[in-house]
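*Asks:* Provide a 3D model corresponding to the input given below.
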Amino acid sequence: MKNYSNKSVVCFGEVLWDILPNGKKPGGAPMNVAYHLHKLGLKSFMISSIGNDAVGNELLDFLKSIDLPVNYIQQDPHHATSEVHAKIGENDEVTYDILFPVAWDFIQWKPEHEQLISQADAFIFGSLGSRNEASRAALLKMLDHAKFRVFDVNIREPHYSKEFITQLLGKCDMVKLNIAELEMIAGWYDPFCSTELERIDSLFSRFGFQEIIITKGGRGATYYTEAIRYDYPAYHVDVQDTVGSGDSFLAAFLAMKLSDEPLEDMLNYAVAMGAFITSKSGACPDYSKFDLERFIWKRNMAESIF
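*Replies:* Purely as a prediction, here's the structure:
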């Protein structure tokens, strides 16, 4: 991958502590994406809010330790820093207990956001980080200034509404979601859709975005525009947990896309990153870009032997 350190991405939404069976890890989908973008050499910025409390200060310390800017992390004196209890179930599926309200439910628009967002190459947002009216109002204003808007759907029961997801789908350029989210959302608008392609066509015809990425876990991923479909298989690894794997996938895909790499290389890098992160514990393990590329090289060498 080319070194495009002049590229920048802004991520909006939740920062939190994932309380996992093996301990506490920093997380939140947009923060995870920012973390991996930074690891891959892009400039990444996080807009969020934490509480004025000890665990919030710990999150700030973590962000500073990995050289992610904290200039746009607000500190809320009235609401606590978010902690999410994650449980690993059958087939390594993760369920979450997400409390409400917390500090990131009250992210505020600031005048300095306009320049940051308008100059960034991409703006990433999800449905969870805007579940509350306060953060939602801030997000909608930010979307008006973004040049390339990426909607990482990331539905968490019961923290979403059909009406607001519909609104966000109409304000993005690219959508990333998993197969279950695709089935649910397409079914809202056309309950007679019965195949993946019918669901994709339904969303393209209803909304104005140009690209859809469907993540499929152990079955890889599929990329769509209105004109093309590209399926890419998964890398198979020994799974530690799947926390944050979709976020790392998105970061790797965007890093390649903003570097103008071929589509096959974008998907290969993204699928490899997702597998690489599932082989480790937590959403933001310590690694280098070299570690990821060595992982890809070893997998390709192993496959070439057989």
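*Asks:* going forward, measure contacts and count neighbours with C-alpha atoms only.
*Replies:* Fine.
*Asks:* for the helix or strand containing residue 86, which positions count as buried?
*Replies:* Residue 86 belongs to strand 82-88 when assigned by DSSP states H and E. Across strand 82-88, burial judged by 16 or more other CA atoms under 10 Å covers 82, 83, 84, 86, 87, 88.
*Asks:* State whether residue 222 is indeed within a strand.
*Replies:* Yes - assessed by DSSP: H, G, I helix; E, B strand; the rest coil, residue 222 belongs to a strand.
*Asks:* just checking, what packs against whichever helix or strand comes after the strand holding residue 86?
*Replies:* For strand 82-88, the following helix or strand on the C-terminal side (DSSP H and E) is strand 94-98. Packing partners of strand 94-98 (3 or more CA pairs under 8 Å, 6 or more residues apart in numbering; DSSP states H and E): strand 82-88.
*Asks:* And the contacts of the strand it packs on?
*Replies:* 15-21, 50-51, 94-99, 102-104, 241 (CA atoms under 8 Å, 6 or more residues apart in numbering).
*Asks:* Quick check on those residues: which are buried?
*Replies:* 15-20, 50-51, 98, 102-104, 241.
*Asks:* ranges for the strands of the stretch 151-300 of the chain?
*Replies:* 174-178, 211-215, 221-224, 229-232 (DSSP state E, counting those that start in this stretch).
*Asks:* here's the other one to compare against:
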Amino acid sequence: MTNYNIVSLGEILWDILPAQELPGGAPLNVAYHLHKQSQRVVLVSRIGNDNHGQRLLDIMQQRGLATDLIQRDNRYDTGKVYARMDEQLDMQYDIVYPVAWDHISWDDALEEMLRNDDLQYLVYGSLLARNAISRNTLEKALQSRATKVLDINLRAPYYTKETLEWLLFSCDLLKLNIGELELISSWYGSYATPEDRIQALSERFNIATIVVTLGSKGCMGYIQGQFYYHEGQPVKVADTIGSGDAFLAGFLTAQIRGYTPDYSLAYANALGALIASKPGGCPDYHPQEITDMIQKKAYISTGQ
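*Replies:* Predicted structure coming up:
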């Protein structure tokens, strides 16, 4: 078995848009972008024994993604999400339940993978906890020594305060958007600024690194007690599917490469914007486009 350095655990599915069907699911999107940045990532999920599942498998293999730990389900169909973009350019989702990825099982292959000494990050999201079987697998996976990366994806009605608190206590690195930050922090008090909200979560759940996407306004990060900020990249938005997932993949890649916290956020910010400028969560692109965007942004900002 390959010595992977990142495990992306959770849902893979089809995003059903008004005009087309696109492969998706946050763990798949994150894995795709990590792979594009030359990371040794493996995706852990479950698909149905159906046409949609086989097509997903084919696409993953065509794109070079490891499919060693993709399970097959004879009872439940491959996941689907009906997606549309609202007037604010935010995506709205209708997530089918139950489906195959709700039943990701714990097995020897997954256990062996998580014991791998080369493993640096375990990436997972809140949707994985909506069903008991996948939640049980996540609970066992969280015993890994890898850095735990929680990518909050609040999709009503598939979360509760109790479940989210368990997930927050489990993580070392938290990624969320500004709306999710405002909602979760409001459970614990009233705060004047996003910085106050972030610090409250960091202290309450002992999370050293929190990164927040701000849509067209860019991003901010709280890393080892210090705040960092980056303005939005000027792009024409095709759709925002997977842009947050790309952001996370960019941030992890930058951290693995030893970039500074500030540049790590710049890299993540640029990758998220690049993906928003293209249709779907897993479009083709060259990594050089990311650094080109960063350099162009710096050029514009300094007026040189």
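*Asks:* biggest separation within the buried ones among the contacts of strand 82-88 of the first structure, which pair?
*Replies:* Maximum pairwise distance in these, criterion CA to CA, is 27.8 Å, between 51 and 241.
*Asks:* What residues in the first structure pair up with stretch 34-45 of the second structure?
*Replies:* Aligned using TM-score structural alignment, stretch 34-45 of the second structure spans residues 37-48 in the first structure.
*Asks:* who touches that stretch?
*Replies:* 3-15, 30-31, 34-35, 68-70, 72-74, 104, 107, 251-252, 255, 287-289.
*Asks:* what about 6 Å?
*Replies:* 5, 7-13, 34, 72-73, 104, 107, 251, 289 (CA atoms under 6 Å, 6 or more residues apart in numbering).
*Asks:* what residue of the first structure matches up with residue 194 of the second structure?
*Replies:* The pairwise alignment with the first structure assigns residue 194 of the second structure to residue 196, based on TM-score structural alignment.
*Asks:* still on that earlier bit, show me the two of the contacts of stretch 37-48 of the first structure that sit farthest apart.
*Replies:* 107 and 289 (31.4 Å).
*Asks:* Between those two, tell me which one has more neighbours.
*Replies:* residue 107 (29 against 14; other CA atoms under 10 Å).
*Asks:* Let me see the contact set for that one.
*Replies:* Contact partners of residue 107 of the first structure, counting by CA under 6 Å, 6+ apart, are 48, 49, 135.
*Asks:* distance of the second one from residue 24 of the first structure?
*Replies:* Going back to what we said before, that points to residue 49 of the first structure. 19 Å (CA to CA, to the nearest Å).
*Asks:* Which of those two has more residues huddled nearby?
*Replies:* Using other CA under 10 Å, the more surrounded residue of residue 49 of the first structure and residue 24 is residue 49, with 29 against 15.
*Asks:* Whichever helix or strand the more buried one is part of: average distance to aligned residues in the second structure?
*Replies:* Using DSSP H and E, residue 49 of the first structure sits within strand 43-51. Once fitted to the second structure, strand 43-51 of the first structure is off its aligned match by 0.6 Å on average (mean CA distance after the TM-score superposition for the first structure).
*Asks:* gap between that strand and the chain center?
*Replies:* Taking CA atoms, centre = their mean, to the nearest Å, one finds the center of strand 43-51 of the first structure at 14 Å from the center of the full chain.
*Asks:* Show residues contacting the helix or strand following it.
*Replies:* With elements assigned by DSSP H and E, the helix or strand that comes after strand 43-51 of the first structure is helix 54-65. Contacting residues not belonging to helix 54-65 of the first structure are listed as 50, 81 [CA under 6 Å, 6+ apart].
*Asks:* Give me the mean deviation of helix 54-65 of the first structure from the second structure.
*Replies:* Helix 54-65 of the first structure sits 0.3 Å off on average (mean CA distance after the TM-score superposition for the first structure).
*Asks:* Which stretches in the stretch 51-200 of the second structure count as helices?
*Replies:* Assigned by DSSP state H, counting those that start in this stretch, the helices in the stretch 51-200 of the second structure fall at 51-62, 108-114, 132-141, 161-170, 178-186, 194-205.
*Asks:* Can you name every helix or strand that the fifth one contacts?
*Replies:* What it means is helix 178-186 of the second structure. Packing partners of helix 178-186 of the second structure (3 or more CA pairs under 6 Å, 6 or more residues apart in numbering; DSSP states H and E): none among the helices and strands.
*Asks:* What residues of that helix count as buried?
*Replies:* Under 16+ other CA under 10 Å, the buried positions of helix 178-186 of the second structure are 180, 181, 182, 184, 185.
*Asks:* quick check: angle from it to helix 194-205?
*Replies:* If you take axes from the mean of the first three to the mean of the last three CA atoms, to 10 degrees, helix 178-186 of the second structure sits at 60 degrees to helix 194-205.
*Asks:* mean deviation of helix 178-186 of the second structure from the first structure?
*Replies:* Helix 178-186 of the second structure sits 1.0 Å off on average (mean CA distance after the TM-score superposition for the first structure).
*Asks:* between that helix and strand 219-223, how many degrees?
*Replies:* Using the same axes, to 10 degrees, helix 178-186 of the second structure lies at 50 degrees relative to strand 219-223.
*Asks:* How much space separates the residue nearest to the spatial centre of the second structure from residue 30 of the second structure?
*Replies:* Taking CA atoms, centre = their mean, the centroid of the second structure lies closest to residue 245, which sits 3.8 Å from it. Residue 245 of the second structure sits 5 Å away from residue 30 of the second structure, going by CA to CA.
*Asks:* now do residue 127 of the second structure
*Replies:* 15 Å.
*Asks:* Those two - which one has more neighbours?
*Replies:* residue 30 (31 against 23).
*Asks:* Would you double-check that the more buried one falls in a helix?
*Replies:* Yes - secondary structure assignment places residue 30 of the second structure in a helix (three-state DSSP).
*Asks:* The match of residue 194 of the second structure: neighbour count?
*Replies:* Residue 196 of the first structure: 14 neighbours (other CA under 10 Å).
*Asks:* cool, residue 145 of the first structure as well?
*Replies:* Applying other CA under 10 Å, we find 18 residues neighbouring residue 145 of the first structure.
*Asks:* Grab the nearest non-local neighbour of it.
*Replies:* residue 118 (5.1 Å; CA to CA, 6 or more residues apart in numbering).
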